[in-house]
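Student: I'd like to go over a predicted model; first the sequence, then the structure.
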Amino acid sequence: MRAKRLTGGVAALLAVTLPLVACGSDDSSSDGEALRKTTVLLDWDPNPDHVALYTAKEAGYFEDAGLDVTFQPPSDPSDPTKLVSTGKIDIGISYEPETIISGSQGLDVVAVGALIPTALLSVMANGDSPVKSVADLAGHTIGTPGLQTNDAFLTTILARNNIDPASVKSVNIGQDLMAAMVAGNVDATLGAYRNIEGVMMTDQGLNPTIIPVTDAGVPDYDELVIIAQASRLKSDPAYQKLIRDFLSGLARGNADVIADPASASKIIAAEADGYDEAQVPKMIDATVPLLKNDKGFGQQDVSDWQAFADWMKSEGLIDKAVTASDVVTNDYLPAGSGS
């Protein structure tokens, strides 16, 4: 559940053996070859944004590609870029802005495909909150998951709307977004998604205020992206094949979700703890249109990434300019997914 904080730490995650390409596995594909074990570190607890990932696994598409895939929730949403950069994790799910920030800091990551190619992040508040607009953030407390992205966006949103940052108290609430809003521990959050927490709060009659960040001064971007270790992609053919095979299986899962949302809802409901089963189909219905990429599955527009990176630099959200082609590539997507 996106609103729940996970237990455990990075140390426990690192204690697990996570080879980039496993050999000698007892698992075998249908043609008798050993499956390559790979761990994918999610950006959050399993939730409807991950529906294509779990649909691909349930359908056996990763096995068809020769992979034994394990999805690992993070102990912190910032873990994927850190652990993929150091090679401790094969593949991660992260965000375009976080990937750009990581690139500006010299982390060894590159986005190899867009999972959700549009922004979902929103300023959100419970209906009982005094926050009904961006202007209302002045004098109130806003909770974030502690990601650099969210903190940076809050800075620019306040500046764009002429709000004194000293009048806003920002607190790191980790993954406890929904609970913090419902309990009134914060007046608003910047980290919730309109297709998940927005659906949950609306369905529960909480009459939420939902302000997409794109309506508050932030340009559109690819919300969720698949990231890999950049240097290893340049030097390791086995890792290149691993990434290609993973994206190939994921593309098939994504197509299944779009074609049959009802079946996909059942799959993700079995994986995402803490959701009302009656709400999951509504979340999937809100998510499916966002999975449709006009450029083809996974395709990322490098020029758009460059424009967004330049915007981040101009807003002071990153200190060092980023060349988009250093942090994003479409080279490993399956043939036919784009021009």
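Tutor: It's in.

Student: okay, CA-based contacts and neighbour counts for the rest of this
Tutor: Fine.

Student: how about the helices in this protein?
Tutor: Per DSSP state H, the chain carries helices over the ranges 10-14, 51-58, 61-64, 79-85, 96-104, 148-160, 177-183, 197-203, 230-235, 237-259, 261-271, 280-291, 302-314.

Student: In contact with residue 333, which residues?
Tutor: By CA atoms under 8 Å, 6 or more residues apart in numbering, residue 333 lies in contact with 112-113, 244, 247-248, 297-299.

Student: Now which of those would you call buried?
Tutor: In the contacts of residue 333, burial by neighbour count holds for 112-113, 244, 247-248, 297-299, counting by 16 or more other CA atoms under 10 Å.

Student: want to try a markdown table for the residues you listed, with distance to residue 23 as columns?
Tutor: As requested, the buried ones among the contacts of residue 333 are exported to a markdown table (distance: CA to CA, whole Å):
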| residue | distance to residue 23 |
| --- | --- |
| 112 | 24 |
| 113 | 26 |
| 244 | 18 |
| 247 | 21 |
| 248 | 21 |
| 297 | 30 |
| 298 | 28 |
| 299 | 31 |
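
Student: Second structure for comparison follows:
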Amino acid sequence: MKKLLMPSGIGRRTFLQVSAGGLVTASALGRFNPASAETYDGFTWISPRGSLEVLDDYGLWAGKKMGYFGDLEFDTQPGPSDGTATVKFVDVGQADMGYPSPGIFSFAIENGMALKSVFHMGARDTFSLAFRKGEGSSDLKDLEGKTVLLGSAAWQSIVDPMLAVQGVDISKVEYVEAGWPTWATALQAGQGDAALSWEGLRAEWIATGLDFEYWLGVQHSPLFANSFVVRESDLEDADRRAFLVQYLRGWAMGLEFAYHNPRAAVESVFEEFPSLASNLGPELGTTSILQQINVYRGDMDQRAGWGDHDVEAWQVFFDTIHELGQISSAVNAEDYVTNELIAEANDFDRDQVKADAEAYTLSEELEAVDVEEIQAHLFDQAVSD
């Protein structure tokens, strides 16, 4: 199996910077020492996708619109499309919270980054595999000897464990880095046999004419999806910890609001990004968010609230990727994931948030969207068993 490495020329003593125009450059580490700073000098959350113009972060935009973050000041950045940037930026202080997949988080652990997951967004597995119509399979072992297309080479760390837990011999699977955002069009053009996707994205792909069939992790995978990670040292600083609690509470309230009124959450994202509204429209926007709510909530009856980690499940994940060689040493999950902020982050008036959601006045376009009809067809693209 190929081992994931830092991109050429970027080691732990350098970090990437993104200019206002999107130019990515490397600079020497040295201006920031997380352990010595008592308060955040501008808190930054960084996306793993290279773009913020998606519906995935609806909890943030809904919470921001509804005032759930209070007077908290923070920045939200897309980062470069390099799959590992979301952890590298946090590690060196260029950002303060990242949103990596579990596989990318394992890359951080393997490379000695002192990061900790504090809020588990994706309780279920959001990841899926897209196939051209009529070419999908419900048995992923059929991918042995075939090619999977990725937007970033780093995404191999996402797909390997997803395949391995389904009994696939991953040494027999080829990966091709087809680039962001072109890996899906490469699949449509016949350049591979499958492509990595995720909930929410498959609705967005329909809007661009990319209509595939899918093996859906949310239906079949025992794994889970992305979480929010911070520097471990920030949890030891009282001021920073208090900031993190308030910030995560804003997210939790936004997620709760969207659960009660998903169309209002769509509207909050569309107001932030009008071009996304034009590209998707109300129905596909609502479809995207409904797909993601299913992932983010998981089995909420078994969770301590939004962001709660199932530590036992994380231990199984770490044990699995150790067996695969994705990490070289065995990992104790409790060293890298924590629920210490979850009770405080979920300490809000749920009845009031529900009332806010129910009282929200939708635009005519979103009012016309039939949520129940979309729910009834949410998994129509799934490959038949």
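Tutor: Sure, I can see it. Remember, predicted model here, so these are calculated numbers, not experimental data.

Student: Got a TM-score for the two of them?
Tutor: The TM-score (TM-score structural alignment, normalised by the length of the first structure) is 0.78; 312 aligned residues with a CA RMSD of 3.4 Å.

Student: before we move on, back to that, relative to residue 171 of the first structure, which of the helices of the first structure is closest?
Tutor: With respect to residue 171 of the first structure, and counting by CA to CA, the nearest of the helices of the first structure is helix 148-160 at 9.7 Å.

Student: The closest residue to residue 282 of the second structure other than its chain neighbours: what's it in contact with?
Tutor: Spatial nearest neighbour of residue 282 of the second structure, excluding adjacent residues (CA to CA, 6 or more residues apart in numbering): residue 366 at 5.6 Å. With contact set as CA under 8 Å, 6+ apart, residue 366 of the second structure has these partners: 263, 267, 282-283.

Student: out of the residues you listed, what pair is the most spread apart?
Tutor: Greatest spacing in the contacts of residue 366 of the second structure, by CA to CA: 267 and 283 (11.3 Å).

Student: These two: which is more packed in?
Tutor: For residue 267 of the second structure versus residue 283, neighbours defined as other CA atoms under 10 Å are more numerous around residue 267 (24 against 18).

Student: what lines up against the more buried one once you look at the first structure?
Tutor: If you follow residue 267 of the second structure across to the first structure using TM-score structural alignment, you land on residue 266.

Student: ditto for residue 190 of the second structure
Tutor: So residue 190 of the second structure corresponds to residue 184, using TM-score structural alignment.

Student: swap in residue 16 of the second structure?
Tutor: Looks like residue 16 of the second structure stays unaligned there (TM-score structural alignment).

Student: End to end on stretch 343-356 of the second structure, go ahead and measure it.
Tutor: The first and final residues of stretch 343-356 of the second structure sit 22 Å from each other (CA to CA, to the nearest Å).

Student: contact partners of that stretch?
Tutor: By CA under 8 Å, 6+ apart, the residues outside stretch 343-356 of the second structure that reach it are 245-246, 248-250, 252-253, 256-257, 260, 304-306.

Student: which one of these sits closest to residue 271 of the second structure?
Tutor: Using CA to CA, residue 257 is the member of the contacts of stretch 343-356 of the second structure that lies nearest residue 271 of the second structure, at 16.5 Å.

Student: these two touch, right, the closest one and residue 62?
Tutor: Yes - counting by CA atoms under 8 Å, residue 257 of the second structure touches residue 62, with 7.4 Å between them.
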